[in-house]
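> Predicted model and sequence follow; I will ask about them next.
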Amino acid sequence: MVNINIVPPLIFIAFSAFPLLVNYFLKRKYKRLIEKLHETEDDYYHQFIFVSFINFDCRQHLIDKRECGEHCSYNYQQTLVRFMASAKSSICLCMYTFSMRDINVELIKAHKRGASVRIIADQIMLKTDVAKHNLTFLKNSGVPLKVQPNNQSMMHHKFCLIDKEDRDSAKMFFGSMNLTTQGLVSNFDNVVLTNNSTMIQRFSEEFEELWANF
């Protein structure tokens, strides 16, 4: 038989301890969430490229193939070239227009070493001499490509997926900049380079949808 004299103290202790227990478990849960968040954050990187006033004098640096500092347009160009050159299995380039010769060279190199290279561009590629030359050069080299067929709209994306099928090496870049000299030295533009898997998955879905419908 329970001694009724000890029931009130037990109830008091229980009520007093309950908030402490709830607080303890909530803190543990919060700590685990923070640790998980940090693990997620540490799991990917991002790098930014911003083209601004300091790049407007860098045109000659692209010709001379020399950099004037960390934020030089030539340094930015080589960052993107190396990014593409690192592709092991695939490159999916979706770009409104592009005219960088070094980018073309890397696309063809990747194609020749057996990587799957696919390109989606806008009709503007067929209307300007430099872009049309690039398109023809890539097509004649056997690189699969598709051009946005609708005259009433633009394929205005600017992104590139590298090894998107391989979780360990998948990465991408995206932003406002076309892969052109003007984009590097004349416009206010940006590029973000990352291996964030969530972003890669979403952009991959967009690329495959466009590829299937163009």
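Sure thing, it's come through.
> all contacts plus neighbour counts: C-alpha atoms, from now on.
Fine.
> For the protein, give the helix that spans the most residues.
Secondary structure assigned by DSSP state H gives helix 7-42 as the longest helix of the chain.
> Pull the distance from that helix to the chain's centre.
Remark: helix 7-42 is offset 39 Å from the chain centroid, using C-alpha atoms, centre = their mean, to the nearest Å.
> Which parts of the protein are helices?
Per DSSP H, the chain carries helices over the ranges 7-42, 59-64, 73-85, 101-112, 129-140, 181-185, 197-213.
> Nearest to His156 among those would be which one?
Closest to His156 of these, according to C-alpha to C-alpha: helix 197-213, at 11.8 Å.
> Need the residues that contact the closest one.
The contact list for helix 197-213 (C-alpha atoms under 8 Å, 6 or more residues apart in numbering) reads 44, 92, 94, 120, 146, 161, 164, 167, 170-172.
> run the last query once more with 7 Å
164, 171-172 (C-alpha atoms under 7 Å, 6 or more residues apart in numbering).
> Mind putting those into a markdown table with neighbour count and distance to Met84?
As requested, those are exported to a markdown table (neighbours: other C-alpha atoms under 10 Å; distance: C-alpha to C-alpha, whole Å):
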| residue | neighbour count | distance to Met84 |
| --- | --- | --- |
| Lys164 | 23 | 12 |
| Lys171 | 26 | 10 |
| Met172 | 26 | 9 |
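> this is the other structure I want to compare:
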Amino acid sequence: MTDEKESNDFLLVPALVGIVVLLLLKVFYDLYRKLTKSHHEVYFVMMGEPECCNPNDRNMNPGNNCRKYCMGKLLLKIMNRINGAKSSICVAMYNFSNHRLADCLLRAHRRGVKIRLVTDKSTCESGENKTQAKRLKDAGISVRISGEDDKLMHHKFCLIDGTSPKGVLITGSLNWTYGGLSKNCENVAFISNGRVQQFYREAFDHIWNKFSTPYYPRTSNV
């Protein structure tokens, strides 16, 4: 009887180990699927098409009658993504002059979203980029500048809720400027992919910590 019990116990151990291994494999597989799950949307602004919605018009309301590459639709997509942020927004933008996108960041900041903006030093010395950077800084948002001489901080991306499965990376050729959203031929990709978002988060942190300094505008020139 004792020998039979010991035999059963001996067989039970590998069975339990097998169950634990299977559970761990399931956990790692779910994590892998979570990190590699992707959703991509690419948006283009094409030149030579008739005007549809003027993105600089506060009353613009893109609808089903808009042309395929409507600039107003693109602005609204970016605004909606910012407005839906839950925890964090990291913006690396060479030139940032669009006040409507700045307004979205201010509203996100007021509802408790952690925001960091890094922009290029050369574009922040005058004009609307300086104005928007100062607005955000004065509201309590962390703003830094980067770039020097012939080395520009030429990135154009925004990472929203980067550590969340529902986060999104917005990147492409577009500067957040009036010209970029009303005159230029641009491309913007909206990417939801955990691994890609992680790469951009690491790159942003690298720029933020090593190659940027706090933004202190000359108030006399504003």
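Noted; the coordinates are in hand. Predicted model, so just to flag it, every value in this text is computed and none were measured.
> if we can go back for a sec, of the contacts of helix 197-213 of structure 1, just say which sits nearest to Glu35 of structure 1.
Using C-alpha to C-alpha, these come closest to Glu35 of structure 1 at Lys171, 24.0 Å.
> Now do the same for the closest one: its match in structure 2.
Per TM-score structural alignment, the equivalent position to Lys171 of structure 1 in structure 2 is Val168.
> Its match contacts Cys158, correct?
No. Counting by C-alpha atoms under 7 Å, Val168 of structure 2 stays clear of Cys158, with 8.3 Å between them.
> that older thread, out of the contacts of helix 197-213 of structure 1, which are inside strands?
Under the assignment DSSP state E, the contacts of helix 197-213 of structure 1 contribute 171-172 to strands.
> Pro19 of structure 1 and Lys31 of structure 1, how far apart?
18 Å (C-alpha to C-alpha, to the nearest Å).
> Next, the contact list for the most centrally placed residue in structure 2, please.
Centroid-nearest residue in structure 2, with C-alpha atoms, centre = their mean: Leu159, separated by 1.7 Å. Applying C-alpha under 7 Å, 6+ apart, we find Leu159 of structure 2 in contact with 89-91, 168-170.
> That one - nearest residue in space that isn't next to it in sequence?
Leu169 (4.6 Å; C-alpha to C-alpha, 6 or more residues apart in numbering).
> Then Leu136 of structure 2?
Closest to Leu136 of structure 2 by C-alpha to C-alpha, 6+ apart is Leu106, at 6.7 Å.
> Can you tell me what that neighbour aligns to in structure 1?
When structure 1 is aligned by TM-score structural alignment, Leu106 of structure 2 is paired with Ile108.
> How many neighbouring residues does its match have?
Neighbours of Ile108 of structure 1 under the rule other C-alpha atoms under 10 Å: 19.
> And it, how far from Phe98 of structure 1?
Here the criterion is C-alpha to C-alpha. By it, Ile108 of structure 1 lies 14 Å from Phe98 of structure 1.
> swap in Leu33 of structure 1?
43 Å.
> Please say which of those two ends up with more neighbours.
Taking other C-alpha under 10 Å, Leu33 of structure 1 and Phe98 do not tie; Phe98 has more neighbours (25 against 12).
> what does that one align to in structure 2?
Taking TM-score structural alignment as the criterion, the aligned counterpart of Phe98 of structure 1 in structure 2 is Phe96.
> List the contacts of its match.
Neighbour list for Phe96 of structure 2: 129, 175-177 [criterion: C-alpha under 7 Å, 6+ apart].
> Now do Ala212 of structure 1 against Phe98 of structure 1, distance only.
Distance, Ala212 of structure 1 to Phe98 of structure 1, using C-alpha to C-alpha: 22 Å.
> again with Ile200 of structure 1
21 Å.
> What of Leu138 of structure 1?
Noted for Leu138 of structure 1: a distance of 12 Å to Phe98 of structure 1, by C-alpha to C-alpha.
> One more: Asn134 of structure 1?
Distance from Asn134 of structure 1 to Phe98 of structure 1, by C-alpha to C-alpha: 8 Å.
> got it, and Lys88 of structure 1?
The spacing between Lys88 of structure 1 and Phe98 of structure 1, counted by C-alpha to C-alpha, is 22 Å.
> Ala189 of structure 2 maps to what in structure 1?
Aligning on TM-score structural alignment places Ala189 of structure 2 opposite Val192 in structure 1.
> Who's the closest spatial neighbour of that match, skipping the chain neighbours?
Of all residues not flanking Val192 of structure 1 in the chain, Phe48 sits nearest, at 4.8 Å (C-alpha to C-alpha, 6+ apart).
> tally of neighbours for the equivalent of that neighbour over in structure 2?
Residue correspondence, TM-score structural alignment: Phe48 of structure 1 in this structure matches Val42 in structure 2. Using other C-alpha under 10 Å, Val42 of structure 2 has 12 neighbouring residues.
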